[in-house]
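build the 3D model from these lines:
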Amino acid sequence: MKVGIIGAGRIGKVHAQNISMFVPEMEIKAIADPFANEETESFAKRFGIPVVSKEASTILEDPEIEAVLICSSTDTHSKYIIESAQAGKHIFCEKPIDYDIAMVRKAIQSAEDAGVKLQIGFCRRFDHNHRAVYDMVQNGDVGTPHIIKISSRDPEPPPISYVKVSGGIFYDMMIHDFDMARFLAGSEAVEVHTQGSVLVDPAIGEAGDVDTAVVTIRFESGAIAVIDNSRKAVYGYDQRVEVFGSEGCAVNANDTPNTAVLMKAEGTISGTCYKVMWDRYTGAFVEEMKAFADAVVNGKEVPVTGMDGLYPVLMAAAATLSLKEGRPVKISEVE
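Next comes the predicted model:
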C-alpha cells in the first residue's frame, strides 16, 4: 500500500527509514512537513520517497495514498487524525493523540465514523523483552498480577524548548509506561498518586515540569503498579519491567549492544545500556509498522486502538492533577 508521512522530524524519519528497509508491504509516496528543506529533500531521495511537500494536503488529497503516518508535533495529532479520516485514509498516529481528552474522543470517533483503521504508536508493546513478559502473564505463568514495576529513565533530558510544549513528563515520557502498565495488568486504572521533584535541571522546573517522578496506580483488578521516571540516567537508556503475581514473577532486564562479559581479578565488566531510544527500540518500531500494514492490507484489527490511546492520556491527566494537588486522583475525576 502507498502511504504518506506527515512530519519529517526525528520519529518521522525513523519510520520512513524502517519502512523503506524492512516493511515491503508499504511504499512511501510522500512526506510532508512545514519546515521541509534541502535536508528533507536529500533524506527523501536517499530512501526513494518521490514527493516532498510543506503541506499535509498533498498527502490527504492524493487518491493513491491509502494510509497516513502522523509523526508531527503532538498539538497537531488530533487535527490530522480527523482530516485523514475525513479523507478516507487509514491512520497510524504517534502518541499521545492529544492533551485535551475531549479532542482525543473526537479524533477516535472521526476514525470510527469514517470506517478507517486507527493505530496509536505505543511501540514498547512490540519490544521483544516487554512482549515476552506480557506473554508470560497471558499464559498464566505468574498467576494473577499483584504488583507491576516499571523503570523508564532517559540518558539525558530533552531541550527546554521541547519541555515547554510537550505537556510535561507524564504526557511525553511516562505515557509509554502508563500504556505498558495497563497492557500488563489487563485491567483499567481507577486511581493515580504522584510524587515529583526537580533534581536534574532547574530549568525544567522553571518550565513548569518535573524531571524525576514516581507514580502509583491502582487498577480495577486490585493490582498496583509503580512507575519511576527520570530525565537523566548517566549510564544509558534504562528500561525494565516486572510483573509479580500469585504464581510467580516475570522480569526483564535492559538490552545491551552485546552480552559479552569480561572477568578479571580487578572485577567483572559487562556491556552498558543502549544510549538512545532509537537503538533500544529499533525492532519494536519495525514490528509496529508491520502490524499496521498487516491490519490495513489484510483487514485485521489494529493491535493498539484509539481507545488504547485514550486511557494513557486519562492516566497522564490524573498524574498531573495528583502532582499539582498533592493527593491521589481517581480516573473518574478527569474522565
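
hey, let's count contacts and neighbours off CA atoms from now on
Fine.

tell me which element the closest residue to Gly306 other than its chain neighbours is part of?
Residue nearest to Gly306 in three dimensions, not counting chain neighbours: Ile108, with 5.5 Å by CA to CA, 6 or more residues apart in numbering. Element membership of Ile108, judged by DSSP states H and E, is helix 101-114.

who's in contact with the residue nearest to Gly306?
Shown here is Ile108, whose contacts under the criterion CA atoms under 8 Å, 6 or more residues apart in numbering are Leu118, Gly306, Met307.

can you tell me which of those residues is nearest Ile217?
Of all the contacts of Ile108, Met307 has the smallest distance to Ile217: 18.8 Å, by CA to CA.

give the contact list for that closest one.
Applying CA under 8 Å, 6+ apart, we find Met307 in contact with Ile108.

so it versus Pro96, what's the distance?
Met307 sits 12 Å away from Pro96 when distances are taken as CA to CA, to the nearest Å.

Ala185 too?
Distance from Ala185 to Pro96, counting by CA to CA: 20 Å.

residue ranges of the helices in the stretch 1-150 of the chain, please?
Under the criterion DSSP state H, counting those that start in this stretch, the stretch 1-150 of the chain contains helices at 10-22, 38-46, 57-60, 77-86, 101-114, 128-138.

and this one, so I can compare the two:
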Amino acid sequence: MRIGLIGAGRIGAFHAGTLRAHPDVGELLVADADPARARQVAARHGGRALPVDQLFAARPDAVVIASATAAHAGLIVRAAQAGVPAFCEKPIALDLAGTVAALDAASAADAVLQIGFQRRFDPGYLAARQAVAAGRLGRLHTVRTVSSDPAPPPPAYVPLSGGLYRDCLIHDFDILRWVTGRAVTEVYAAGANVGADFFLAAGDADTAAVLLTLEGGVLATATATRYNAAGYDIRMELTGTEDQVAVGVTDRTPLASVEPGAAPPARAPWPGFLDRFGSAYRAELDVFLRVARGTEANPCEGRDALRALLVAEACEVSRRERRPVPVAEVEAAARACRLGGRGGWTERNGVVA
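This is a model prediction of the structure:
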C-alpha cells in the first residue's frame, strides 16, 4: 500500500515508524507544513517527502492525518473528496461547526474516516470493557478516571490546543462511553490554575475535575492536571455491586502509599503518552490499514469524535457558567451548525450520529 502521512511532529514521526515497519506498507509519503521536518522524518524512515498537493496527486491508498489540529477538518474534507480513506488524530476540529462540516463532507462522499482514540486499543481498557459487558461487576454505579501529565506542554501550544477538556480529557470522555457502553447525559465541571500564567492567559485551566452522569444513573468523575511531577498517570476505576476493576494500576503507577510498610512502585513511571500507549498507537494503525482495504469494520468512526467533543463542549459551558449542563443542550447547538438542514448526518435514538 502507498500511505500518505500528513504531519511530521512528535506523533507524526511515531506514526511514520509504525507505518514504514508494517508489512502492508510499500511506500510512505510524508508531508508537513515545515518541509525540512517532512524531509527529516521521511529520510529517517525510508519515505518520500513532498507537499500536500503532490501527496494527494500521488493517489495514496490511505492517509494518516497527524498535523496541527487546526488543519484536521480541511484535510478530512480533502481526503473525502479524493476518495482516500483517512485516519485522523483527535479532535476533528476545536469547535462544533468545523467538526460538523468535516463529518458532513465525509458522509456525503461515503468516505472512510477513523479517529485516533488510541485507548480503545490498549489491553487494559479492552479487558475492562469486557468485564462490564460480561456482568462481572454486577450493576455498575461508579467510575473514576485520572489523566495527569508530568509537565505542561510548551506555552505556544496551549492557545491552539482547545483547552484541557478538548485536548486531554476528551480521551476520558470517549473511553467512558466505550468501556461502559453508556452515553454521558450531564456534566458539572470545574477548573483551576495552579501553575504557569500562560494557561490563564489562554482562557484555559491547568487542572480540572468533572462530575459526569451517565445513562442509567451511573456516576463518574474525571480529573486532569498538567502538573504531576510524580510521573505520567492514566488510570480508570470501575465499581459495581459485585466487583471492581482498575486500568493503569501497575508497578509503574506513580502513586506512593503512605501506609506503614507499603512498598513503593517497583519501576519508574512512564515518561509520557507515547511510551505508555505505544502498543495501542501501533495497533490502531494496523486496524486502520485493514479498514482502508475494506477487510475490517471501522472501530472508531467520525461520530465518536463528535460525541466526545459534545461532552467537552458541555464541560466548557459548565466551567464558565458554574452549573450542571445536559449534553443534550450542546447537541442542539451541533444540529444548528448544519446549514439549511443539509448534510449526511442522521439522528439515532435522539443522538446526533
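
tell me how they score on TM after superposing.
For this chain pair, the superposition-based TM-score is 0.92 by TM-score structural alignment, normalised by the length of structure 1; 324 aligned residues with a CA RMSD of 1.9 Å.

for the contacts of Ile108 of structure 1, which ones persist in structure 2?
Contacts retained in structure 2 from those (both residues aligned by TM-score structural alignment, their matches' CA atoms under 8 Å), given in the numbering of the listed structure: Gly306, Met307.

can you flag which of the contacts of Ile108 of structure 1 belong to strands?
Using DSSP state E to define strands, the subset of those located there is Leu118.

quick one: which of the contacts of Ile108 of structure 1 is nearest to Ala67 of structure 1?
Proximity of those to Ala67 of structure 1, judged by CA to CA, is greatest for Leu118, which lies at 9.8 Å.

so what's the residue mapped onto the closest one from structure 2 up against?
For Leu118 of structure 1, the aligned position in structure 2 is Leu113, judged by TM-score structural alignment. Residues near Leu113 of structure 2 by CA under 8 Å, 6+ apart: Ile76, Pro85, Ala86, Phe87, Cys88, Ala106, Glu301, Gly302.

not counting its neighbours along the chain, what's nearest Leu113 of structure 2?
Nearest in space to Leu113 of structure 2, with sequence neighbours left out and distances taken as CA to CA, 6+ apart, is Ala86 at 4.9 Å.

counterpart of the one you found in structure 1?
The equivalent of Ala86 of structure 2 in structure 1 is Ile91 (alignment by TM-score structural alignment).

neighbours around its match, how many?
Using other CA atoms under 10 Å as the criterion, Ile91 of structure 1 is surrounded by 26 other residues.

contact partners for it?
For Ile91 of structure 1, the contacting residues are Ala67, Val68, Leu69, Ile70, Ile81, Ser84, Ala85, Val116, Lys117, Leu118, Gln119, taking CA under 8 Å, 6+ apart as the criterion.

also Arg240 of structure 1?
Contact criterion CA under 8 Å, 6+ apart gives Ile150, Ser151, Ser152, Val251, Asn252, Ala253, Asn254 as the residues in contact with Arg240 of structure 1.

I figured the fifth one hits Asp238, correct?
No - because the distance of 11.4 Å does not satisfy CA atoms under 8 Å, Asn252 of structure 1 is recorded as not touching Asp238.

compare these two (neighbour count), which wins?
The residue with more neighbours, out of Asn252 of structure 1 and Asp238 and counting by other CA under 10 Å, is Asp238; that gives 25 against 16.

show me what that one lines up with in structure 2.
The equivalent of Asp238 of structure 1 in structure 2 is Asp233 (alignment by TM-score structural alignment).

hmm, back to that, quick one: what's aligned to the residue nearest to Gly306 of structure 1 in structure 2?
So, by TM-score structural alignment, Ile108 of structure 1 is matched to Leu103.

same question, Ser152 of structure 1
Alignment note: Ser152 of structure 1 maps to Ser147 in structure 2; criterion TM-score structural alignment.

can I assume that match is in contact with His171?
No - Ser147 of structure 2 sits out of contact with His171 when judged by CA under 8 Å, with a separation of 9.0 Å.

those two: which has the busier surroundings?
Regarding Ser147 of structure 2 and His171, a neighbour count based on other CA under 10 Å identifies His171 as having more, with 23 against 20.

state the helix or strand in which the counterpart of that one in structure 1 lies.
Applying TM-score structural alignment, one finds that His171 of structure 2 aligns to His176 in structure 1. With elements delineated by DSSP H and E, His176 of structure 1 resides in helix 175-185, which encompasses its position.

give me the mean distance between that helix and structure 2.
Compared with structure 2 after fitting, helix 175-185 of structure 1 deviates on average by 1.1 Å (mean CA distance after the TM-score superposition for structure 1).

can you tell me what sits against that helix?
Residues from elsewhere that reach helix 175-185 of structure 1 (CA under 8 Å, 6+ apart): 96, 122, 124-125, 134, 137, 145, 148, 150, 152, 188-189, 219, 223, 225, 227, 243, 308, 311-313, 315-316.

residues touching Met315 of structure 1, list them.
Here Met315 of structure 1 is in contact with Ile175, Phe178, Ala189, Val192, Ile331 (criterion: CA under 8 Å, 6+ apart).

please list all residues in contact with the residue nearest to the spatial centre of structure 1.
In structure 1, the centroid-proximal residue (CA atoms, centre = their mean) is Phe122; its distance is 3.6 Å. Each residue near Phe122 of structure 1 by CA under 8 Å, 6+ apart is listed here: Glu94, Lys95, His176, Asp179, Val304.
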